[in-house]
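In: give me a 3D structure for the following:
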Amino acid sequence: MQLLRKLGFPISLIYAIVVYLRNYFYDTGVFPSRSFNTKTICVGNLSVGGTGKTPMIEFLISHIKERCKIAVLSRGYGRRSKGYLLAESGMDVESLGDEPYQIYKKFPNAYVAVDADRQHGISTLEKTIGPDVVLLDDAFQHRKVRCDHYVLLTSYANLYVDDWYLPTGNLRDSKREARRANIIVVTKCPPNLTGKQQQDILKKIAPAPSQKVIFSYLDYDTSLKGGSGEIGLEQLKNKKVTLVTGIANPKPLVSFLTDQGIVLEHLAYQDHHFFSEKEIALFNTKEMVLTTEKDYVRLEGKIKNLHYIGIQHKFLNEGEKVLVSLLNDSLSNP
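Out: Got it, this is the predicted structure:
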């Protein structure tokens, strides 16, 4: 894989030129961007791969769901439907995509919609729902919409400043576009990240005076849900556990479970993978299947002994206050 990435370097140079020109045309107004009357908060990244966007969307929802009418707009990657779709009773994960479906099931009071055309999606939400705020999931690179606030996520193990363009690296957008972010969140940090290590990262990122940089780590639930009821993580130590993942980067989860003394058989699939009947039949031969919350919504009801482990962002220092302050400013200012 590394050899193929190196061989793809000439392609990455062409990709970099295309990205530069695209952003230049948006910056100069050749390509138009549109603002909306409804407050918009974008959560995204510059790289492909998992940075924790869905848990961040869930964090934002949990802090404003009681205060206003909230809508979440996603592309619905991997879904088997087209155009604009508003989540409602009776829809399945294949119609919405795994991440929007997960959010819809978890937050029934939030409106969840999918549309690859973000302008059309927001316009439709304004006409039909009239939300107070729209959270745009994975939309940092979608410059047809000019949002009120931008939350940029970058993984501790693969900072965007150290990355390179696809296919040699994981960048899908220019590092320079980080300047549009109000808050940069370094995700998946070690919980014991020192002050000096944080300062070293800050020097690399070199934020503008108006930008805030905060640090978060993934906090895994010790109570597993699904199956016939909740069980404690410690109960897995004497079981034959098969971990099934269809996410971009399962390494942090594998490390966490291994650190808990759990012996795993890990079956890893591509991000947003829809499992075949043959694969499901294989999983049903296992004593105990553990998966992520995102994968659970695609496997629920198909496997007899299936549980999932939930995650959430936890923040170092005053990071949570910084994010909540952003929300307060966004909702209070006209």
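
In: could you use CA atoms for every contact and neighbour count after this?
Out: Will do.

In: and the strands in the stretch 151-300 of the chain?
Out: 183-187, 212-220, 223-226, 231-232, 241-245, 264-268, 288-292 (DSSP state E, counting those that start in this stretch).

In: could you also give me the structure for this next sequence, so I can compare it with the first?
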Amino acid sequence: MIRLIRWLLLPVSFLYAGMMWLRNRMYDLNLLKSTYFKFPVVVIGNLAVGGTGKSPMTEYVLRIVLPLSNVGVLSRGYGRKTKGFREVSVTDVADESGDEPLQIKRKFPETTVVVCENRVKGIQQLLTRCAAILLDDAYQHRALKPSFSILLFDYRSLLTARFPLPTGSFRDGLQESNRANCIVVTKCPEDLDLAMKSKLTEKLRAFSQADIFFAKIAYDNVINPAGKAFPKTSLPNTCVLLVTGIANPQPLTEYLLPKVKELRQISYNDHHDFSAKDLDYIGKEWTKISDDKKIIITTEKDMQRFPSSFSARYPIYFIPIQPQILFGEAPIFENIVRKAFRVSEM
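Out: All right, here's what the predicted structure looks like:
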């Protein structure tokens, strides 16, 4: 039914695409103002709505540059109930700062992480505190002109027809990739071959001359909020209730399915705010699993939105992930990132 409604809205999609094209051309012609800063402002973004792995890529970039430079992170803070500029604290809850900024702050506690809907104003408040700024979702925020842009594409999105919102998931057309300095095709299969790499590179080359890389998801150990790992050897004998509130849970589902005894799944929309009713439902579904060996698994981002009271009551775990650049090209990518932040390896 939802798919039918989306197709019925195809005329709206064409209207939306036309409006976005006009908006972009107005920025290109300087009819709308973009603010540029004289220090590194690096943007990570995508052309589609969610699901490309911006947060893991943000963390990857931070691991590369933090030992070499004082980099601050600026995010809009999707899902938060606060407004305006706010500095994120490790003691925040997701309602205050958003799940993704909170995840980053907890993993990099010494890093300045702030949220602000107006990215230009957010950067202005960080000018004297940071040597560079990393924005985790601002490719479409053209009121800001970054010094460097990393554009992400979900692998599967390049294999199918790309329709604009609301029929499809694309906010901009592929031609907007010409603004990117670097492109990463994320969530690639482990067995991606050179022929497919060449095919997708050729498709993107029609719109952009940026450096193009391919990355898969690297999954870490299953751990609980206290940092204790669930034994890998026990997973094949364990029933798992997978609870997600992300744009695309399919890769995680496919990863877990062959590794556990039984997999049941509850999926919510991206950045879903788990209500008391949701938590009660999740608890009841966990109780319905008759096997004594059972756990709940969620994503690291979703974990930020589960209250500690739920974690104390149920055996809930999450799986940290990070992108892994394929074809031995990680050193090239990492060197490009260092140059973007104007730092060199010590």
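
In: please state their TM-score.
Out: A TM-score of 0.94 describes the superposed chains when it is computed by TM-score structural alignment, normalised by the length of structure 1; 332 aligned residues with a Cα RMSD of 1.9 Å.

In: returning to that earlier point: a markdown table for the strands of the stretch 151-300 of structure 1, including distance to N317 of structure 1 and mean neighbour count?
Out: As requested, these are exported to a markdown table (distance: least, Cα to Cα, whole Å; neighbours: other Cα atoms under 10 Å):
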| stretch | distance to N317 of structure 1 | mean neighbour count |
| --- | --- | --- |
| strand 183-187 | 12 | 25 |
| strand 212-220 | 8 | 21 |
| strand 223-226 | 26 | 19 |
| strand 231-232 | 29 | 13 |
| strand 241-245 | 31 | 22 |
| strand 264-268 | 33 | 15 |
| strand 288-292 | 27 | 22 |
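
In: so which of those is nearest V114 of structure 1?
Out: Proximity to V114 of structure 1 (Cα to Cα) singles out strand 288-292 among those, at 21.7 Å.

In: so which residue is smack in the middle of structure 1?
Out: K53 (2.1 Å; Cα atoms, centre = their mean).

In: so it makes contact with V43?
Out: Yes: contact criterion Cα atoms under 8 Å: K53 of structure 1 and V43 qualify, at 6.7 Å.

In: what do the two both touch?
Out: D137, D138, L153 (Cα atoms under 8 Å, 6 or more residues apart in numbering).

In: top of the residues you listed by neighbour count?
Out: L153 (32 neighbours; other Cα atoms under 10 Å).

In: spit out the contact partners of it.
Out: L153 of structure 1 neighbours (Cα under 8 Å, 6+ apart): V43, G44, N45, L46, T51, G52, K53, I184, V185, V186, T187.

In: count the neighbours of the third one for me.
Out: Same thing as N45 of structure 1. Around N45 of structure 1 there are 30 residues (other Cα under 10 Å).

In: quick one on the thing from earlier: can you tell me how far the residue nearest to the centre of structure 1 is from G76 of structure 1?
Out: Going from K53 of structure 1 to G76 of structure 1 by Cα to Cα, to the nearest Å gives 13 Å.

In: one more: F256 of structure 1?
Out: 28 Å.

In: more neighbours: these two, which one.
Out: G76 (27 against 14).

In: ok so that one is a helix residue?
Out: No: counting by DSSP: H, G, I helix; E, B strand; the rest coil, G76 of structure 1 falls outside a helix, being coil.

In: which helix or which strand is home to the closest residue in space to V90 of structure 2 that isn't next to it in sequence?
Out: Excluding its sequence neighbours, the residue lying closest to V90 of structure 2 (Cα to Cα, 6 or more residues apart in numbering) is R106, at 5.3 Å. Assigned by DSSP states H and E, R106 of structure 2 belongs to helix 99-107.

In: return the set of buried residues in that helix.
Out: D99, E100, P101, L102, Q103, I104, K105, R106 (16 or more other Cα atoms under 10 Å).

In: would you confirm that the fifth one contacts D302?
Out: Right, the one you point to is Q103 of structure 2. No: at 9.3 Å, Q103 of structure 2 does not count as touching D302 under the criterion of Cα under 8 Å.
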